[in-house]
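**Q** sequence first, then the predicted structure, then my questions.
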Amino acid sequence: MPNVRLVAAPDLTGVVVLPVRPVAEPAEDGPAAELVEAGGALPAEVIAEATAFLAEAEATGTAGSTAILPRPARTPGKLIFVGVGDADEAGWRAAGAAVTRALGKGPAATVLLPAGATGDVVRGLAEGLHLGAYRFTVPAGFNEAGPEPADIALATGGDFAAELTTASVVAAATSLARDWTNAPSSVKSPEWLAGVMASAGDRPGLDGVGGRAEVTVRDEAWLTAEGFGGVLAVGGGSVNRPRLVEASWNPEGATTHVVLVGKGITFDTGGISIKPVAFMKLMRKDMGGAAAVIAAVHAAAALRLPVRVTALAPLAENMVSGSAFRPGDIVRHYGGLTSETTNSDAEGRLVLADAMAYAVDRLAPDQLIDLATLTGAAAVALGKTMAALFSPDDALATALADAAEAAGERTWRMPLADEYADGLHSDIADLYSAPPAVGTISAALFLREFAGDLRDRWAHLDMSPPSWSDSVDGVLAKGATGWGVRTLVRYLTTLA
């Protein structure tokens, strides 16, 4: 990530970044974009040249748009104009990502912020600067040092150190989740992933900032003794044995306890109900929910949020072999509920069910939230940019949706339609794992059965569609998005 810092006196000798916005009512022959007032830091002749350039370049000022004006042998030596759109936090976040990409591996730069810049402006810009710089590389993605970061100064008279720290921590945690999700499954066994999740507090951006999460890794013997039948069934076909990762942040005086559960399938062949090759290719991303919840707890600890939060990541590899579980098998989950397997490619809900039942029984949370790359049906319903949000709790659903919107991630609330619940009833078990119809809704209804006494304080986020980006888009790099980390940290902050 770049080195983003605050300065009171801007350096105008090198690269200077100037925020621009659309002109509210542009004249017929006038520019469509205008400079955002930057505290009078630039000489009048530079402002005049910049204004003329904006008209010639047909700059729009839309969020994330850029235009570059080289000025060799002059001061500043280069101007980068970046659009901030409506100049809200989202606009500044998009601007930050665009600036990072425009700079590339170039020299240090100074961003001239408006005199009235708020904390939201600084946080949004800094998050964008960090997230736009993300690249997954091997071995850098495996917790080793990456290239030397760029240096970007934010010129402002305000004291926004807290916002800068928050942006840095959240971006570091999001990048962490992206790294884990992007990592190839040839490396990413449940054991390996559990190990890097446990050591994530040592990652740059999270180490030495604030508190530190406590992480415990449970092995196959523990899972067997405790009755995690879903995790054991799904992981039974692989030579790479399953794990359960439990990460917790429990600050003194915390009065609210939130448990997060994330689906952690390190590779999904579909098992006996094998996937077509085209659908199997990207199944290294099927642990995106686990990556998000564990990274979010590390971020909460680094930020010292005054709320207790625990993340559970059941990790398994769903493979085809003589020991793989079969359609028609009966799985006994933690706590005793049984499910009849109707499709071994609907495996994520089986591992989530165990972890959710364990959370309710042993951790006594006030709220239970699960994240999972669960169903292709969610993409059919909502496309690639939204997660499906289910909760019987209106206040919880609204708070999560608001947090996602503020973070730049999107959700859409879906119904927990009880008329479909009858389809879950099996003749030989308590539940069918995957009834044939209404895929996303029936999956949520299945999970609700394992929320126990917390079913009215539970939320389910099916984030399969937005967990992966097919192209560079705003703060997203091509590949894993780390979806959910920013939403969860925002939500936990509201509880604080």
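**A** Right, received. Where do you want to start?

**Q** going forward, measure contacts between C-alpha atoms and count neighbours the same way
**A** Noted.

**Q** in the stretch 251-400 of the chain, which spans are strands?
**A** Secondary structure of the stretch 251-400 of the chain (DSSP state E, counting those that start in this stretch): strands at 257-262, 264-268, 308-318, 330-332, 338-340, 367-372, 386-390.

**Q** just checking, what packs against whichever strand or helix holds residue 459?
**A** Element membership of residue 459 [criterion: DSSP states H and E] is strand 458-462. Here strand 458-462 is seen to pack against strand 367-372, strand 386-390, helix 394-407, helix 439-448 when contacts are counted using 3 or more C-alpha pairs under 8 Å, 6 or more residues apart in numbering; DSSP states H and E.

**Q** which stretch among the ones you listed comes nearest residue 6?
**A** Proximity to residue 6 (C-alpha to C-alpha) singles out helix 394-407 among the helices and strands packed on strand 458-462, at 22.0 Å.

**Q** from the chain's centroid, how far away is that closest one?
**A** Distance of helix 394-407 from its chain centroid, counting by C-alpha atoms, centre = their mean, to the nearest Å, is 15 Å.

**Q** downstream of that helix, the next helix or strand is which one?
**A** Taking DSSP H and E, what comes next after helix 394-407 is strand 410-413.

**Q** may I see the buried residues of that next one?
**A** Buried residues in strand 410-413, counting neighbours by 16 or more other C-alpha atoms under 10 Å, are found at 410-411, 413.

**Q** could I get these as CSV with distance to residue 4?
**A** Listed next are the buried residues of strand 410-413 as CSV, based on distance: C-alpha to C-alpha, whole Å:
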residue, distance to residue 4
410, 27
411, 30
413, 36
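
**Q** one more to weigh against that first structure:
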Amino acid sequence: MLTVRFRHRLRHETAARARLLTEAGAHADILAPAIGFRGHADEVAAGRDADGRLTVLAGMGAAATPTSARRAGGRAAAAAIAAKRLVLDARELTPDLAAEAAVGASLRAWRFEALKTRPDPDEPKRLAHLDVIVHDKRAAGAIWETLAPGVAGTLFARDLVAEPSNRLTPTLFAARLRALAEDGLKVEIHDAAWLKREGFGALLGVARGSANPPCLAVLRWKGTIDAPPVAFVGKGVTFDTGGVDIKPADRMWEMRADMAGAAAAAGAILALARRRSPAPAVAVLGLVENMIGAEAQRPSDVVRAVDGTTIEVIDTDAEGRLVLSDCLAWTRRAVRPAAMIDLATLTGSIVVALGHHRAGLFASDAALAAQLAAAGEAVDEKLWPMPLEEAYAEALRSDIADVKNCVAERFQPDACHAAAFLKRFAGDTPWAHLDIAGVELRHEADALGPEGASGFGVRLLDRLVSLRFEEEDG
């Protein structure tokens, strides 16, 4: 992770420099007029000073906000990505905004390099050190300490999502999670035999076509508050062929990211542990492959979920909701959480509705939905409320079982049907479902990250916990 330090004055004369400026500050700056820089939001300009040192100006618009500070920090880091060290001049900003600028720079500087065997001369160096110049380094540093765990959790999630599926089978995913015990999390990994004893028939049905066995990972953060935990439930399909209802080959390689919900849930509880959140929490991750094989489940099969519900499998490519149905039902029964939030790359339907800019938000609890939406706006992981009404549940009635996993006809609101299906297994526990299909990967670089894994959901959930669950009365 990028090393971040807050300082009172400029140092490291050989380092690249960047200044964050509002429109008013840009007009007063000596360098800005010379290069036509006006300080508009998302504006960035770079050049060399008389000593040949890279100098970057990043704009924040008429007035600095947390969002504009994050984006300016990220754009400055992107412009200086050829440098290993960057000095970020944030003296125009308050301590909280300076810390947010460091968040943006840290997120933008990430790249997945685990499988690079030799340096590529055309690849820029990875930014390794960031010095942030502020008036009050103690205040800015203290705020950074509350934000840095969310950054670390996001980068942990990105690393998982970027891994190819042969390096991240359910078993290998679980091994990565075991290491989180070093951060104070209690890590439990339950194997296929345990899943069978506990009645995870829906999840095991998805796993039938794969040579790699499934497992359930449970990560627990105790906190200090004597209250039921908040639960993050993640879909962890480490590769999704679609099963017998196989997907088209075009862009199937992206299905290595079908475990992004589980990665986000793990990253979020890691963030809570790193910042020693007082709120108790649990992350429940269903880890499984959806493959094709002689034992693979078929359309029309009926499976039985943890809570006894029988499910007619209409489409084997609607597997994520089967995994989550067991995970939600088990979490509700075994954990008795204060609330459950599930995250899943669940439907192409939500991408049609919202594109790559927002995730879909479905919720049974209005207050939880409002707080999730507010948390998303605050950290640039935006949600959009979607309908969840009885008509969608009615469409899932089965002739031979309690419920079917999707509607067979084309041109159906599958995201809404999937949410209605999941709501059944959440019961009366306050619950929200985040359909993050479309936002789990960046298809082009932006201010907060390069092309590839986004880690969407980690900082959102971290902010939600701080808003709702860190006081004794919940």
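**A** Received it, and whenever you're ready, just let me know what you need. Only a predicted model underlies this, so the values are computations on that prediction, with no experimental measurement involved.

**Q** quick check: the aligned residue for residue 80 of the first structure in the second structure?
**A** Aligned counterpart of residue 80 of the first structure in the second structure: residue 56 (TM-score structural alignment).

**Q** burial measure for that match, as a count.
**A** Neighbours of residue 56 of the second structure under the rule other C-alpha atoms under 10 Å: 26.

**Q** in the second structure, what stretch matches stretch 469-476 of the first structure?
**A** So stretch 469-476 of the first structure sits over residues 442-449 in the second structure, by TM-score structural alignment.

**Q** between the two ends of that stretch, how far is it?
**A** 8 Å (C-alpha to C-alpha, to the nearest Å).

**Q** coming back round to it: tell me which of the helices and strands packed on strand 458-462 of the first structure is the most buried.
**A** Of all these, strand 386-390 has the most neighbours on average by mean count of other C-alpha atoms under 10 Å, namely a mean of 27.

**Q** the equivalent of residue 319 of the first structure over in the second structure: how many residues sit nearby?
**A** Aligning on TM-score structural alignment places residue 319 of the first structure opposite residue 291 in the second structure. Neighbourhood size, residue 291 of the second structure [other C-alpha under 10 Å]: 24.

**Q** what sits against residue 291 of the second structure?
**A** 207-210, 239-243 (C-alpha atoms under 8 Å, 6 or more residues apart in numbering).

**Q** now render those residues as JSON lines, adding distance to residue 166 of the second structure and neighbour count.
**A** As requested, the contacts of residue 291 of the second structure are exported to JSON lines (distance: C-alpha to C-alpha, whole Å; neighbours: other C-alpha atoms under 10 Å):
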{"residue": "207", "distance to residue 166 of the second structure": "16", "neighbour count": "28"}
{"residue": "208", "distance to residue 166 of the second structure": "18", "neighbour count": "22"}
{"residue": "209", "distance to residue 166 of the second structure": "16", "neighbour count": "21"}
{"residue": "210", "distance to residue 166 of the second structure": "12", "neighbour count": "19"}
{"residue": "239", "distance to residue 166 of the second structure": "9", "neighbour count": "26"}
{"residue": "240", "distance to residue 166 of the second structure": "13", "neighbour count": "26"}
{"residue": "241", "distance to residue 166 of the second structure": "14", "neighbour count": "20"}
{"residue": "242", "distance to residue 166 of the second structure": "17", "neighbour count": "21"}
{"residue": "243", "distance to residue 166 of the second structure": "17", "neighbour count": "26"}
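
**Q** which of those residues sits closest to residue 142 of the second structure?
**A** The closest of the contacts of residue 291 of the second structure, once distances to residue 142 of the second structure are taken by C-alpha to C-alpha, is residue 239, at 40.2 Å.

**Q** circling back: tell me if the match of residue 80 of the first structure really is in a strand.
**A** Yes - Residue 56 of the second structure sits within a strand when classified using DSSP: H, G, I helix; E, B strand; the rest coil.

**Q** I'd say it and residue 44 touch.
**A** Yes - between residue 56 of the second structure and residue 44 there is a contact under C-alpha atoms under 8 Å: 7.1 Å.

**Q** residues that sit against both of those two, list them.
**A** If you check residue 56 of the second structure and residue 44 against C-alpha under 8 Å, 6+ apart, the residues they both contact are 76, 79.

**Q** mind listing what's buried along stretch 73-86 of the first structure?
**A** Under 16+ other C-alpha under 10 Å, the buried positions of stretch 73-86 of the first structure are 75-76, 78-85.

**Q** who touches it?
**A** 12-22, 60-72, 91-92, 94-95, 98-99.

**Q** and it, end to end?
**A** For stretch 73-86 of the first structure, the end-to-end distance is 34 Å (C-alpha to C-alpha).

**Q** cool, stretch 406-415 of the first structure as well?
**A** Note: stretch 406-415 of the first structure ends 23 Å apart using C-alpha to C-alpha.

**Q** okay, it sits on what stretch of the second structure?
**A** Under the criterion TM-score structural alignment, stretch 406-415 of the first structure matches residues 378-387.

**Q** ranges for the helices of the stretch 51-200 of the first structure?
**A** Along the stretch 51-200 of the first structure, counting by DSSP state H, counting those that start in this stretch, helices occupy 89-103, 119-132, 161-182, 190-198.

**Q** nearest to residue 442 of the first structure, out of those helices?
**A** helix 161-182 (25.9 Å).

**Q** wait, what's in contact with residue 450 of the first structure?
**A** 353-354, 356-357.

**Q** translate it into the numbering of the second structure.
**A** In the second structure, residue 450 of the first structure lands on residue 425 (TM-score structural alignment).

**Q** if you skip the residues just before and after it, what's nearest to that match?
**A** Using C-alpha to C-alpha, 6 or more residues apart in numbering and skipping the chain neighbours, the partner closest in space to residue 425 of the second structure is residue 329 (5.1 Å).

**Q** OK, contacts around that neighbour?
**A** 305-307, 425-426.

**Q** pull the residues that contact the match of stretch 406-415 of the first structure.
**A** 66-67, 357-362, 369, 372-373, 375-377, 416, 456-457, 459-460, 463.

**Q** what is the equivalent residue in the first structure for residue 174 of the second structure?
**A** In the first structure, residue 174 of the second structure lands on residue 194 (TM-score structural alignment).

**Q** what's around that match, how many residues?
**A** Residue 194 of the first structure: 24 neighbours (other C-alpha under 10 Å).

**Q** quick check: it touching residue 243?
**A** Yes - contact between residue 194 of the first structure and residue 243 holds when scored by C-alpha under 8 Å: they sit 7.0 Å apart.

**Q** intersection of neighbour lists for those two?
**A** With C-alpha under 8 Å, 6+ apart as the test, residue 194 of the first structure and residue 243 both reach 217, 315.
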